[in-house]
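Engineer: with the sequence up front, the predicted model follows.
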Amino acid sequence: MATTQPGTHVVYQEKLRPSIGMWALIIMGAASTALMVLPVWKLGIIILPVITFVLLAWWLTSLTITIIVTERQLFVGDAHIDRRFISQAYAYDAEAARQARGTGLDARAFLRLRPWAKLAVRIDIDDASDPTPYWLVSSRNPKEFATALSS
């Protein structure tokens, strides 16, 4: 836990990186490009999959979410909100998160969801000037995340 300035003590931190399964998918996608150019360009069997892998790896890495809860603020990637506007946080298991992402979703909600994280946290917002009713954020540790926001 790091401390920088008064009120910025980190209470919870999580880095939501792509799963091994997602990396396997981009490896298979990059390898399959070799099959597309095999009849046309022999050197492309090596060059094209490497270029494809680098581009897909860069894209997949850019989908990483960093979640930081300090004493005063919540940061989810580039978004942040003062904790005084957070009224409640709920840890969702896989089934509740699936419903929250589907039929239970409010179109005004702020979403930071990733397909490789089946669990989520719903963070209710209590700010009269903000039309966003809640944030729905993927997490691998939703109970710890929600507890950090509630404390």
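Structural biologist: It's in. Numbering: from 1, shown residues only.

Engineer: when you work out contacts or count neighbours from here on, use the C-alpha atoms and nothing else.
Structural biologist: OK.

Engineer: so where do the strands sit in the protein?
Structural biologist: For the chain, the strands defined by DSSP state E occupy 10-16, 65-70, 73-76, 79-82, 86-92, 110-112, 120-125, 134-138.

Engineer: list of residues touching the last one?
Structural biologist: Contacts to strand 134-138, defined as CA atoms under 8 Å, 6 or more residues apart in numbering, come from residues 76, 109-114, 117-125.

Engineer: how about stretch 35-42?
Structural biologist: Here stretch 35-42 makes contact (CA under 8 Å, 6+ apart) with 44-45.

Engineer: just the endpoints, please. Distance across it?
Structural biologist: End-to-end distance of stretch 35-42: 10 Å, with CA to CA, to the nearest Å as the criterion.

Engineer: mind checking how far that stretch is from the chain centre?
Structural biologist: Chain-centre distance of stretch 35-42: 36 Å, with CA atoms, centre = their mean, to the nearest Å.

Engineer: how about the contacts made by the residue at minimal distance from the centre of the chain?
Structural biologist: When the chain is reduced to its mean C-alpha position, the closest residue under CA atoms, centre = their mean turns out to be Ile65, at 4.1 Å. Ile65 makes contacts with 15-17, 76-77, 112, as judged by CA under 8 Å, 6+ apart.

Engineer: let's bring in a second model and compare:
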Amino acid sequence: MGPAPYDERLWPGPGGWAAVLGFAAVVLVALLPVEPRLAVAVAGATAVVGVVLVAVTAPRVRVAEGVLRAGRAHIPVGLLGVPAVLDRDGVREALGPGSDARAYACFRSWVAGAVEVPVTDPADPTPTWLVSSRRPEDLREALLAEQRRQAAHSEQIG
């Protein structure tokens, strides 16, 4: 088994990491008048816990072995239509008024781009998937390549 055609972690940008460390600094300043050593220890623990929480909650987007995984959800690419790349304005429109509340969104506001993919399975109540990506063109190409690979495999079998 080789590397996945597409694999990305939706880590926060510099502002997100600064917020984690900024919160730890606020804890430090708040506890300094009480006990300086305790303040340093609690602020350090707060920073570590914050970094661990960010690492655990940063969703992974992956296309491999015929499946799109976005966060905890997954769907076979054979049940997906043609993916469309969205820029920040496209994402805003896709999530704005008039959007379908049944759509699955693995969305992170600090990631500008996304891919929107229609679900073609008539039994699935989810009409589309909206998946944030820093490399939406690469994600789209990986989905299309996996769809072509599956179609070629189906033709060989049938």
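Structural biologist: Now that the structure is in, tell me what you want to look at. The structure displayed is predicted, hence computed values, not measured ones.

Engineer: can I get the strands of structure 1 in TSV with distance to Ser151 of structure 1?
Structural biologist: As requested, the strands of structure 1 are arranged in TSV below (distance: least, CA to CA, whole Å):
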stretch	distance to Ser151 of structure 1
strand 10-16	9
strand 65-70	11
strand 73-76	12
strand 79-82	14
strand 86-92	10
strand 110-112	22
strand 120-125	13
strand 134-138	18
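
Engineer: who are the contact partners of Val67 of structure 2?
Structural biologist: Val67 of structure 2 is in contact with 74-77, counting by CA under 8 Å, 6+ apart.

Engineer: any idea how far the aligned residue in structure 1 for it lies from Ala79 of structure 1?
Structural biologist: Matched across to structure 1, Val67 of structure 2 falls on Gln73, judged by TM-score structural alignment. In this structure, Gln73 of structure 1 and Ala79 of structure 1 are 10 Å apart, going by CA to CA.

Engineer: got it, and Trp58 of structure 1?
Structural biologist: With distances taken as CA to CA, Trp58 of structure 1 is found 21 Å from Ala79 of structure 1.

Engineer: again, but for Asp93 of structure 1
Structural biologist: Using CA to CA, which is the criterion applied here, Asp93 of structure 1 is 24 Å from Ala79 of structure 1.

Engineer: the more surrounded of these two?
Structural biologist: The residue with more neighbours, out of Asp93 of structure 1 and Ala79 and counting by other CA atoms under 10 Å, is Asp93; that gives 15 against 10.

Engineer: tell me which residue of structure 2 lines up with that one.
Structural biologist: Under the alignment (TM-score structural alignment), Asp93 of structure 1 pairs with Asp87 of structure 2.

Engineer: ok, its match - contacts?
Structural biologist: 112-114.

Engineer: export those to TSV and tack on neighbour count and distance to Val131 of structure 2?
Structural biologist: Shown next, in TSV, are those (neighbours: other CA atoms under 10 Å; distance: CA to CA, whole Å):
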residue	neighbour count	distance to Val131 of structure 2
Ala112	19	11
Gly113	22	9
Ala114	29	5
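
Engineer: what's the closest of those residues to Ala47 of structure 2?
Structural biologist: Set against Ala47 of structure 2, the nearest of the contacts of Asp87 of structure 2 by CA to CA is Ala112 (26.3 Å).
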